[in-house]
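Visitor: structure for the following, please:
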Amino acid sequence: MSTTPPEGTTPLRLVFDEPRGRAKPPRHLADLTAAERADLAKERGLPAFRAKQLATHYFTRLVDDPEAMTDLPAESRAELVETFLPDLMTPLRTLEADKGTTRKTLWRLFDGALVESVLMRYPDRVTMCVSSQAGCGMACPFCATGQGGLQRNMSTAEIVEQVVAGARSLARGEVPGGPGRVSNVVFMGMGEPLANYRAVIGAVRRLTEPGPDGLGMSARGITVSTVGLVPRIRQLTQEGIPVTLALSLHAPDDDLRNELVPINTKFSVAETVEAAWDYARTTKRRVSIEYAMMRGINDQAWRADLLADVLHEYGDWGWVHVNLIPLNPTPGSKWTASDPADEREFVRRLEAKGIPTTVRDTRGSDIDGACGQLAATE
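Guide: From the prediction side, this is the model:
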């Protein structure tokens, strides 16, 4: 079955750099290290400790109302908030599923760009799925975001704000299950995270730095996804931050992956998997292989066998597991989810070859759950 884009569509070229000439998001406390915040305060003629007070309100107390920041002097409160905590994004719509425990929010950024985040509450954890770019330049034909192209990179603070907003809603009891905290963050929303490397690493550092400098999360609770930007995977390997790497592979052979994930024409399956293996070897963190199951495209039993063989090239020491994703199709798309029987056989084949395999719990299919759907309809 052909995997070329539907007739009448314009093939998208891969875009690694955002369009030039766009205005930059306002500088925010979350863009800066603790030392940089103190320097900014001094530049504005303010005591350095004011920056720490504002960081405490933002990261620890999750306060977003300036009037509640009563430890700041009333006469300079507005200036302090404007300097360190400018508005970054406005919620346009929030849709709920799973009795309110799945909440998808559409955000408008300062320049009108639209992005999405999703909060998912489970019995034992709360996961935030965040966007790292407005749009995406990777042009994967089955992805709603990829078909829209890249608008721009998000700033570190815009990424962090998605998590902080989710943390606020939990702390205020707005999500069924009572007050709680965000325990996991996955960079699996709109955009290719490693194509916005600097801002994403900055966000990971803000999320993991102890309060009040950050949210104090465990790096082991953070997953960074990529379609396979090999040089950036190797750069991430050397960062010393033990996040989980998720490689969106979607096909074990170059012929098919060239069509499903166009970056494969630059970095082959072998090069990409080797970089992921090196990440696991260096960090001692198991890599997740993401594989969207598409009916008649990549779900054949022989491809399961080939996938297992490709992963076994680097040994049997448990460096990897496969996460199968039932495709959440976009309206009118020819890309559809695999037949459940084919999905089960795919799992059986992988497990028979000793590859740990799970099928993702798909949430939010009734609220435009696939990445980019809500923004596209807006």
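
Visitor: make it CA atoms for all contacts and neighbour counts henceforth
Guide: OK.

Visitor: what about the strands in the stretch 51-200 of the chain?
Guide: 89-97, 102-109, 114-121, 126-129, 133-135, 150-153, 184-187 (DSSP state E, counting those that start in this stretch).

Visitor: Throw those into TSV and include distance to Pro252 and mean neighbour count, thanks.
Guide: Formatted as TSV, these follow (distance: least, CA to CA, whole Å; neighbours: other CA atoms under 10 Å):
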stretch	distance to Pro252	mean neighbour count
strand 89-97	34	15
strand 102-109	32	21
strand 114-121	29	26
strand 126-129	26	23
strand 133-135	26	29
strand 150-153	26	24
strand 184-187	23	22
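
Visitor: would you do the same for the sequence below? I want to compare the two.
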Amino acid sequence: MENILDYDFNGLKSKLESEGLESYRAIQIFDWIYQKHIISFAAMTNISKQLRESLSLKFSIDLPELVKKSKSLDGTVKFLWKYKDGNTVESVILRYPDRISGCISSQVGCPLNCAFCATGMSGYIRNLTSGEIIGQILGMEIEENEKINNIVFMGMGEPMLNYDEVMRAIRVITDPKAFKISQRRVSVSTAGIVDGIIKMANEPLDLVLSISLHAPTDEKRSSIMPINKKYNLKSLIESVKTYQRIKNRRVTFEYILFDHFNDTIEDAKNLVKLLEDIKCNVNLIRYNDTGSGFLKSTDQRASEFEKFLKENGIEAVIRAEKGADIDAACGQLRRRTL
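Guide: The predicted structure follows:
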């Protein structure tokens, strides 16, 4: 039985038509699921009983099972989900004055094995389907009884290594008939998969591209992010420039500050040089402990780093930490063995 959440609107419309059903039924089903949060065909009362029974024989509406919900003092909520095969992922709701953001996972674990990230330490199992990705958002909205209006693919996994399923999920996320989230409120974060960045540049979608950078030289970046040995900084920056030529959009660089590793003024100088021809902003992130052996940069060093970037024409900000008390902050999500 197929999970109906794996279909974007055009896919579901075509599927229903192939089954001899009217295409407008797709609009009704999307409204029930994504607007009304109804996850039972039996409760879709503007559809005939016979058709509801037929749909329930052809499709399922599969939400992941909520295993645990953890609430932070700052309002952040972390969810541990279990899928039908027993695999688990975590996702997070982050609350800001201007938005309610869903931090979504795209893989069970992550294959990139970055030295500072708990997700990579927990191993990699598989990609998620678009329906499994969508199920996290639906599940969080239902659990918290509120509307998410911003999505960041910054949870577990490398989105560009699950490109097709992530883009199918984004088509549902941004569909006015589904979640109705603005394309400019959807961020896709990558550790630097150059092929994926180029593909995303050619998508008919106006998304936010975020690059997990974390070091300004190949030597340092390769020592903490093995993916840099395949896609070095030169190729990464060239792909970002290509993206900007096509999209004419500002790019965000994420930069975790590690004490006496990448937070010196010399590192800041190298970062300014690396990004000198790119329209961007830099999110400076205080390292959150994952047992990696790295230490958090001091407030003084972080402030000096931020100040140097700003004085040299780089828009930079130290990102507000959220969810660290429940291990829900940047780099802390992990696959759980149940």
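
Visitor: quick one on the thing from earlier: for Arg232 of structure 1, which of the strands of the stretch 51-200 of structure 1 is the nearest?
Guide: strand 184-187 (14.8 Å; CA to CA).

Visitor: and that closest one, what does it pack onto?
Guide: Packing partners of strand 184-187 of structure 1 (3 or more CA pairs under 8 Å, 6 or more residues apart in numbering; DSSP states H and E): strand 126-129, strand 222-226.

Visitor: which part of structure 2 lines up with the first one?
Guide: Equivalent residues of strand 126-129 of structure 1 are located at 100-103 in structure 2, counting by TM-score structural alignment.

Visitor: and stretch 236-246 of structure 1, by the same measure?
Guide: By TM-score structural alignment, stretch 236-246 of structure 1 lines up with residues 200-210 in structure 2.

Visitor: which residues touch the matching stretch?
Guide: Outside stretch 200-210 of structure 2, the residues that touch it by CA atoms under 8 Å, 6 or more residues apart in numbering are 183-190, 242-244, 246-247, 249-254.

Visitor: buried members of the residues you listed into ChimeraX, please.
Guide: Selection command for ChimeraX covering only the buried members of these, criterion 16 or more other CA atoms under 10 Å:
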select :183,185,186,187,188,189,190,243,244,247,250,251,252,253,254
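
Visitor: before we move on, back to that, return the distance of the match of stretch 236-246 of structure 1 from the chain's centre.
Guide: On the basis of CA atoms, centre = their mean, to the nearest Å, stretch 200-210 of structure 2 sits 14 Å off its chain's mean C-alpha point.

Visitor: re earlier: ok, average deviation of the match of strand 126-129 of structure 1 from structure 1?
Guide: Here stretch 100-103 of structure 2, set against structure 1 after superposition, deviates by a mean of 0.4 Å using mean CA distance after the TM-score superposition for structure 1.

Visitor: of the strands of the stretch 51-200 of structure 1, which is nearest Leu32 of structure 1?
Guide: strand 150-153 (17.0 Å).

Visitor: Leu209 of structure 2 versus the residue nearest the centre of structure 2, what's the distance?
Guide: By CA atoms, centre = their mean, structure 2 has its centre lying nearest to Phe153, at 0.7 Å. From Phe153 of structure 2 across to Leu209 of structure 2, the span is 10 Å (CA to CA, to the nearest Å).

Visitor: overlap in contacts, the two.
Guide: 187-189.

Visitor: with distance to Glu158 of structure 2 added, can I get those residues in a markdown table?
Guide: Listed next are these as a markdown table, based on distance: CA to CA, whole Å:
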| residue | distance to Glu158 of structure 2 |
| --- | --- |
| Ser187 | 13 |
| Val188 | 9 |
| Ser189 | 8 |
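
Visitor: closest one to Leu333 of structure 2 out of the residues you listed, please.
Guide: Of the shared contacts of Phe153 and Leu209 of structure 2, the one sitting nearest to Leu333 of structure 2 (CA to CA) turns out to be Ser189, at 14.8 Å.

Visitor: in structure 1, what residue corresponds to the closest one?
Guide: Matched to structure 1 by TM-score structural alignment, Ser189 of structure 2 sits across from Ser225.

Visitor: how about the closest residue to that match other than its chain neighbours, secondary structure?
Guide: Spatial nearest neighbour of Ser225 of structure 1, excluding adjacent residues (CA to CA, 6 or more residues apart in numbering): Ala246 at 4.4 Å. Here Ala246 of structure 1 is recorded as strand under DSSP: H, G, I helix; E, B strand; the rest coil.

Visitor: okay, now Ala246 of structure 1: neighbour count?
Guide: 25 (other CA atoms under 10 Å).

Visitor: same question for Gly240 of structure 1.
Guide: 10.

Visitor: and it, how far is that from His321 of structure 1?
Guide: Counting by CA to CA, the gap from Gly240 of structure 1 to His321 of structure 1 is 22 Å.

Visitor: what's the local residue count around the aligned residue in structure 1 for Arg25 of structure 2?
Guide: The equivalent of Arg25 of structure 2 in structure 1 is Arg50 (alignment by TM-score structural alignment). For Arg50 of structure 1, the count of nearby residues is 19 (other CA under 10 Å).
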